[in-house]
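Asks: Predicted coordinates and the sequence they were generated for:
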Amino acid sequence: MKIICQKVKYAICKTETDILNIIGYGLVIFVGVNENDTIENVEFLAKKVLGIKIYDMATKTVIEKNQDILLIFEKKLSDTIVKSKAEEIYNLFYEKLTDGYPCGVVRRGSFEMSFKINICNQGPFTIILNK
């Protein structure tokens, strides 16, 4: 499993006619799933995202800053994988983030749906995490 996290001022996920999701200050996370990914991979990366200190001179987490999270499935980060397994892992990652951040805003783009993402980066700040 590979994820790319970008700090943003805002992000909008939309189709030609509809807005699917919007977040304010927070993280956009592009998620790539591999054939051998397990629940342990998902749990590790969810815990890492929620616990990494990337705010206020690397002293605060996304939870401590009460920032939003937007998940986007990124097929190009993935190995060749059965769609149903990729979707299962993606949905499980979303669930682990929402479980670990119950008072926060965790949103997602539709799995493998074609849409546009408008991102206003903050920083720029991008990190890549693998498991």
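Replies: Here it is on my side, so go on.
Asks: contacts, neighbours, all on C-alpha from now
Replies: Will do.
Asks: so residue 50, which of the three states?
Replies: Following DSSP: H, G, I helix; E, B strand; the rest coil, residue 50 is assigned to helix.
Asks: residues contacting it?
Replies: Counting by CA atoms under 8 Å, 6 or more residues apart in numbering, residue 50 makes contact with 61, 62, 63, 97, 100, 101.
Asks: Now, those that are in strands?
Replies: With DSSP state E as the criterion, strands contain none of the contacts of residue 50.
Asks: who touches stretch 22-30?
Replies: So stretch 22-30 is contacted by 3-13, 62, 67-74, 105, 107 (CA under 8 Å, 6+ apart).
Asks: before we move on, the earlier item: most surrounded residue in the contacts of residue 50?
Replies: Highest neighbour count within these, by other CA atoms under 10 Å: residue 97, with 24 neighbours.
Asks: Next up, a structure to set beside the first:
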Amino acid sequence: MRVVIQRVQHASVTIEGTLHSKIGKGYLILLGVCEEDTSEDVEWLVKKIVGLRVFEDENGVMNRSIMEEDGEALVVSQFTLYASYKKGNRPSWFRAASHEISIPLYEEFCSKLSEAMNKPVGTGEFGADMKVELLNDGPVTICMDTKNKE
């Protein structure tokens, strides 16, 4: 699994002109799933994300987690995180998981993250044409890949 985590002041997802989900201060998480991903990848990512210390403490040092900030999260499926761009200029998506794999893992990720944060997590809609708006805070953007845990 790959994620791009953006610390935001606020973020939202609109689908076909209708607001689908919105959050205040917290994380916008773009989530990509590949064929080899499993529930173990979900568990590892959730643990890393809720423990990630990128919010400023009283001294202006990034030393606080989303939990300590009582922040929110919005998770958007993003198969394009698995783009292959080695040949030519048109990316291919052959490494991205099929719907049969990615939808259950996306839903499991959202559920486990919500459980870990003790609050609902905002979502996009899998496969929809989404318009994502955000106000990146910092900017702080972190990329993680469960295949690079070390």
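Replies: The structure has been received and is ready for your questions. Worth saying up front: this structure is predicted, and the values here are computed from it rather than measured.
Asks: Overlay them and tell me the TM-score.
Replies: In this superposition the chains share a TM-score of 0.94, using TM-score structural alignment, normalised by the length of structure 1; 130 aligned residues with a CA RMSD of 1.1 Å.
Asks: on that earlier part again, can you name the two of the contacts of residue 50 of structure 1 that are farthest apart?
Replies: Spatial extent of those (CA to CA) is set by the pair 61 and 97 at 13.3 Å.
Asks: Distance to residue 89 of structure 1 added to the contacts of residue 50 of structure 1, as TSV?
Replies: Formatted as TSV, these follow (distance: CA to CA, whole Å):
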residue	distance to residue 89 of structure 1
61	24
62	22
63	23
97	12
100	16
101	18
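Asks: So which of these is the closest to residue 44 of structure 1?
Replies: residue 97 (10.8 Å).
Asks: What does the closest one correspond to in structure 2?
Replies: Correspondence of residue 97 of structure 1 to structure 2, assessed by TM-score structural alignment: residue 113.
Asks: Skipping its backbone neighbours, what lies nearest its match in space?
Replies: The shortest distance from residue 113 of structure 2 to any non-neighbouring residue, by CA to CA, 6 or more residues apart in numbering, is to residue 46 (5.7 Å).
Asks: Next, the contact list for the counterpart of the one you found in structure 1, please.
Replies: Alignment note (TM-score structural alignment): residue 46 of structure 2 maps to residue 46 of structure 1. Taking CA under 8 Å, 6+ apart, we find residue 46 of structure 1 in contact with 93, 96, 97, 100.
Asks: Pull out the buried positions in the helix or strand containing residue 46 of structure 1.
Replies: Using DSSP states H and E, residue 46 of structure 1 sits in helix 39-51. If you call a residue buried by 16 or more other CA atoms under 10 Å, then helix 39-51 of structure 1 has these buried ones: 41, 42, 43, 45, 46, 49, 50.
Asks: repeat for stretch 98-117 of structure 1
Replies: 98, 100, 101, 104, 105, 106, 107, 108, 109, 110, 111, 117.
Asks: Can you name the two of the residues you listed that sit furthest apart?
Replies: Counting by CA to CA, the most remote pair of those is 100 and 117, 25.0 Å apart.
Asks: Where in structure 2 does the longest strand along structure 1 fall?
Replies: Longest strand of structure 1, by residue count under DSSP E: strand 116-130. Taken onto structure 2 by TM-score structural alignment, strand 116-130 of structure 1 occupies residues 131-145 there.
Asks: what comes into contact with the matching stretch?
Replies: Contact with stretch 131-145 of structure 2 is made by 1-15, 28, 54, as judged by CA under 8 Å, 6+ apart.
Asks: Understood, closing this out.
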